[in-house]
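1. compute the structure for the input listed below.
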Amino acid sequence: MLLGLTAGLAQAQPQQADSVFIRKIYDETLARGKSYEWLRELTKQVGPRLSGSEGAKKAVVWSKELMEKEGFDRAFLQDVMVPHWVRGAKEEAYIRSGKQKLVVPVAALGGSVATPPKGIEAQVVEVKNVAELEKLGTAGVKGKIVFFNRPMDPTKINTFEAYGGAVDQRANGATFAAKFGAVGAIIRSMTTLLDDVPHTGSMRYGTGVPLIPTAAISTNGAEKLSSLLKENPALTFFFKQNCESLPDAPSHNVVGEIKGTEKPDEIIVVGGHLDSWDLAEGAHDDGAGCVQSIEVLRVLKALGYKPKRTLRAVMFMNEENGLRGGIGYADYAKKNNEKHLAAVESDNGGFTPRGFGIVGTAGQKKQVMGWKELLAPYGLQEIGPGGGGADIGPLAQQGTALFGFKPDSQRYFDIHHTAVDRFEAVNKRELELGAASMAALVYLLDKYGL
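-> Here you go, the predicted model:
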């Protein structure tokens, strides 16, 4: 009986110490956190940061200087070549049905080619998926604009599942449409919200097919186009866009580091992607993840914590339209024989924390899920198998355990890849709670390993 009591007390003592320190992490972040003001600087002083742009260059300088100012042991750049796509002049679009001419909001998809200088006007065929397109065949598609109008499933509680079930038409729609002779493609915006805001995002062309211009149309615009097509299948759609792809441009990942005291050769990464789409400030996607990641290191340093392992905050470049930064970082790690124990990514917005998705072995998942009791008081209930993140994904091949920060998903796709992804859309407290949640996980990963 006495032995059992002694063992129980011995087990409880570390957990009590962890609970106290995690409370200190939250206190420091919520009372003296810097992430919100850093986000203000990144969005308002730097602004949009699409790979290859002047904004991306400014963001690299800004983040390196910030981490140097915070006194991290090292701040350095990793060279990476990135795609350089530019939007050009604002897009134009309208539906012409009889004498009616209705202007609708569109945005060119990243990677798309331009229309001819005077635009394109053609009849429209509406489809929900590739199967419907194939059924129409060349006879029903040639010379027309294909309108992909499959909504995100509103019944999915996790909106990332709904996004995953619809985004293939944005990524590959142009390729399938071009196979059947279409002259252009229009894609319903990736959101459950009905509004007049088009959502851009990346698309790609398959080999051996013509490169046809492709744009996203707002959900209200999509609803209107679909309705008018039922009344008049012979209506035409006009759109004009001026985008182009320039030669690849030099850029950088930005890395800040606090050296480990006991196992400096074991590395724990926490990061977000520095690039954003060109339409707005990229506050939630992914300025939030970047400043949260830097805040993780700042908070632990401010509390006097001496990590056993080396902690890195990584600002990845080019997640949006190429993933060159994530791939490049993993390549650097492999080339330098670096051992990455774990990587944590925040790229789902700066909303209220819910938990972490884990990609790793059964034993690793079990160990981290054993920390639920420590993390649950802070709203982190959803801890278990799930996604890691696009930028840290390439590290999995080296045996790195991956952790995706999971905030509440309900509002993310209202603003994702749009002109309304601005600093004002981010709640200070939610952002800081996210940073503290990530810091708590990093602390436990560093203290106990995997």
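
2. CA atoms for contacts and neighbours, from now on please.
-> Fine.

3. mind listing what Lys263 touches?
-> Under the criterion of Cα atoms under 8 Å, 6 or more residues apart in numbering, the neighbours of Lys263 are Lys308, Arg309, Thr310.

4. one more: Met67?
-> Ala75, Gly256, Ile294.

5. hey, where'd the strands end up in the stretch 1-150 of the chain?
-> Assigned by DSSP state E, counting those that start in this stretch, the stretch 1-150 of the chain shows strands spanning 74-86, 92-97, 100-103, 106-108, 120-127, 145-148.

6. between those, which gets nearest to Tyr443?
-> strand 74-86 (19.4 Å; Cα to Cα).

7. how many neighbours does Thr361 have?
-> Neighbours of Thr361 under the rule other Cα atoms under 10 Å: 14.

8. if I look at it, how far off is Gly208?
-> Counting by Cα to Cα, to the nearest Å, the separation of Thr361 from Gly208 is 40 Å.

9. likewise Ala401?
-> To Gly208, Ala401 is 38 Å away according to Cα to Cα.

10. likewise Ala419?
-> On the measure of Cα to Cα, Ala419 and Gly208 end up 34 Å apart.

11. not counting sequence-adjacent ones, nearest residue to Phe160?
-> Nearest in space to Phe160, with sequence neighbours left out and distances taken as Cα to Cα, 6 or more residues apart in numbering, is Ser409 at 7.1 Å.

12. SS state for the one you found?
-> Classification of Ser409 using DSSP: H, G, I helix; E, B strand; the rest coil returns coil.

13. verify the stated contact: it with Glu161.
-> No - the pair Ser409 and Glu161 fails to qualify as a contact (Cα atoms under 8 Å) at a distance of 10.1 Å.

14. which helix in this protein runs the most residues?
-> Of all the segments of type helix in the chain, defined by DSSP state H, the longest one is helix 2-32.

15. which strands or helices does that helix pack on?
-> Here helix 2-32 touches helix 288-302, helix 372-375, helix 428-448, going by 3 or more Cα pairs under 8 Å, 6 or more residues apart in numbering; DSSP states H and E.

16. following up with a second sequence; could you model it the same way so I can compare the two?
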Amino acid sequence: MKNLLVILLLCASSYVLAQSADEQQIKKIYDASLTEGKGYDWLNYLSNQIGGRLSGSVQAQQAVEYTKRQLDSLGLDRVWLQPVMVPKWVRGVPEFAYIETRPGLTTNVPICALGGSVATPDGGLKANVIEVQSFEELEALGTDRVRGKIVFYNRPMDPTLISTFEAYGGCVNQRYSGAEQAAKYGAAGVIVRSMNLRLDDYPHTGSMNYGDTPVTQRIPAAAISTNGAELLSTTLKLNPNIQFYFNQNCKQLPDVESYNVIGEITGSEYPNEVMIVGGHLDSWDLGDGSHDDGAGCVQSMDVLHLLKKTGYQPKRTLRVVLFMNEENGLRGGNKYAEVAKKKSENHIFALESDAGGFTPRGFSFDCSDENFKKIETWKTLFEPYLIHMFVRGGSGADVGPLKNENIVLSGLRPDSQRYFDHHHAENDTFEHVNKRELQLGAATMTSLIYLVDKYGFTQPIKVKG
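-> From the prediction side, this is the model:
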């Protein structure tokens, strides 16, 4: 009995010592991030000296060169560029639109072309409008009532959903596939309510896809601001015969070569076990992409900087990956996974930050039950920093292609209530990023990477068939 008691006391003291060491290291990480973090300065340059970084643009290439230089300056074991072919869509001159209630009586409304859309005919497009809330409603109207008209998709984000990403997911299909569906019924064009929970005058762009629609049958698609959508809907109720005019000059050009930017610290004990942390370097062109996803990129770069700053040498190989072309193609994420598979690399963990630079709340994890139970034991280490959310769920678009039975995927989950005020819009700019919130996010990510590196994960047992 006495021996058993001694063993229990030794185990308990070992656990307390481990907790204490982890608490001390995590405190060092947060202190370093809040006093010596580099992310905010990196983001300042990306946003204000380079600007919006649409795939295939000059600015995207400038961002590749700039972030590679910064990673080179950190003294990593290796920094390289991974080539990837990306689409090149250009917006052209600013879009213009108005509501015409009777000949000569017009009201201008803010719009922007959706990424991947074709242009309007020369001189613009003017037609009657039909408002719908869903594809099912469009189908019920049929070709006779839709042909030659502009389809106006006006399903708003659900304000009752506390998870704004869930609200976004509930209506984004009208943006992505709205033109494809409307073209089946002979529509002349598409206008989509912006994915935004507040009422303002900023139209929000985003990717769209024509599916199998022949090139000659593709119709122009644009987003309208939420204030503009409210005005158009109200005006339609008063007079269903109004016309809507819009003009856009966007164009799809041939693919061009770009790059994922990768930096690496080689593991001291298990170099063949790879952890990655990253965000996407490309952005839309209306703002400067500070929240989406400049913030995620600089936080990910800062993870490596903070580990070096606190004197921690990872046991496993750690890479930062700045993915190209998440917004309109996911080519960078797919290319990274393709190369990793060809090289038979053993990725055990991937963490993505692509939800803005707001106050961190926790993480979501895509993993086995056993590994999630292990992760939950770390939760108390984050509670002093008000990180309380460890949940099962999705991770991130760019790390998703790495998914297999071995890897644990994770996404940083900041407070999301203001994210869609800026998402894909002109006001996604540097002044809307709070330095302290950004640095807290970088420290939170670094702390999780530290724990994964120190304790690892349980690998599934492979049963021979």
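
17. save the contacts of Met67 of structure 1 as JSON lines, and put in distance to Gly8 of structure 1 and neighbour count too.
-> Listed next are these as JSON lines, based on distance: Cα to Cα, whole Å; neighbours: other Cα atoms under 10 Å:
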{"residue": "Ala75", "distance to Gly8 of structure 1": "43", "neighbour count": "22"}
{"residue": "Gly256", "distance to Gly8 of structure 1": "40", "neighbour count": "29"}
{"residue": "Ile294", "distance to Gly8 of structure 1": "37", "neighbour count": "30"}
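
18. returning to what we had before: could you tell me where the longest helix of structure 1 falls in structure 2?
-> Residues 6-36 of structure 2 are matched to helix 2-32 of structure 1 when aligned by TM-score structural alignment.

19. the matching stretch vs structure 1, mean deviation?
-> Overlaying structure 1 shows stretch 6-36 of structure 2 at a mean distance of 1.0 Å from the equivalent residues (mean Cα distance after the TM-score superposition for structure 1).

20. what residues sit buried inside that stretch?
-> Within stretch 6-36 of structure 2, the residues that qualify as buried are Asp22, Glu23, Gln25, Ile26, Lys27, Lys28, Ile29, Tyr30, Asp31, Ala32, Ser33, Leu34, counting by 16 or more other Cα atoms under 10 Å.

21. which bit of structure 1 covers stretch 61-80 of structure 2?
-> If you align by TM-score structural alignment, stretch 61-80 of structure 2 falls on residues 57-76 of structure 1.

22. likewise stretch 381-398 of structure 2?
-> Mapping stretch 381-398 of structure 2 onto structure 1 (TM-score structural alignment) gives residues 374-391.

23. likewise stretch 158-168 of structure 2?
-> Taking TM-score structural alignment, stretch 158-168 of structure 2 hits residues 153-163 over in structure 1.

24. same question, stretch 246-258 of structure 2
-> Going by TM-score structural alignment, stretch 246-258 of structure 2 lines up with residues 239-251 of structure 1.

25. next one: stretch 181-189 of structure 2
-> Residues 176-184 of structure 1 are matched to stretch 181-189 of structure 2 when aligned by TM-score structural alignment.

26. need the contact partners of that stretch.
-> With Cα under 8 Å, 6+ apart, stretch 176-184 of structure 1 has contacts from 120, 130, 133, 137-138, 141-146, 174, 185, 209-214.

27. now the buried members of those residues.
-> 120, 130, 133, 138, 141-146, 174, 185, 210-214.

28. what's the separation between the most centrally placed residue in structure 1 and Asp196 of structure 1?
-> Nearest to the mean C-alpha position of structure 1, counting by Cα atoms, centre = their mean, stands Asp347 at 4.1 Å. From Asp347 of structure 1 across to Asp196 of structure 1, the span is 25 Å (Cα to Cα).

29. same question, Phe147 of structure 1
-> Counting by Cα to Cα, the gap from Phe147 of structure 1 to Asp196 of structure 1 is 17 Å.

30. between those two, who's got more neighbours?
-> Phe147 (29 against 16).

31. next up, the contacts around that one.
-> The contact partners of Phe147 of structure 1, by Cα under 8 Å, 6+ apart, come to Val124, Val125, Glu126, Val127, Ala185, Ile186, Ile187, Arg188.

32. switch the cut-off to 10 Å
-> 124-128, 133, 169, 173-174, 177, 184-188, 214-217, 222, 225-226, 237 (Cα atoms under 10 Å, 6 or more residues apart in numbering).

33. what are the ranges of the helices in structure 2?
-> Under DSSP H, structure 2 gives helices at 2-36, 39-45, 58-73, 135-146, 164-169, 173-183, 226-238, 295-309, 331-342, 369-376, 379-382, 419-422, 435-455.

34. who wins for proximity to Pro103 of structure 2 among those?
-> With Cα to Cα as the measure, helix 226-238 is the member of those nearest Pro103 of structure 2 (15.0 Å).
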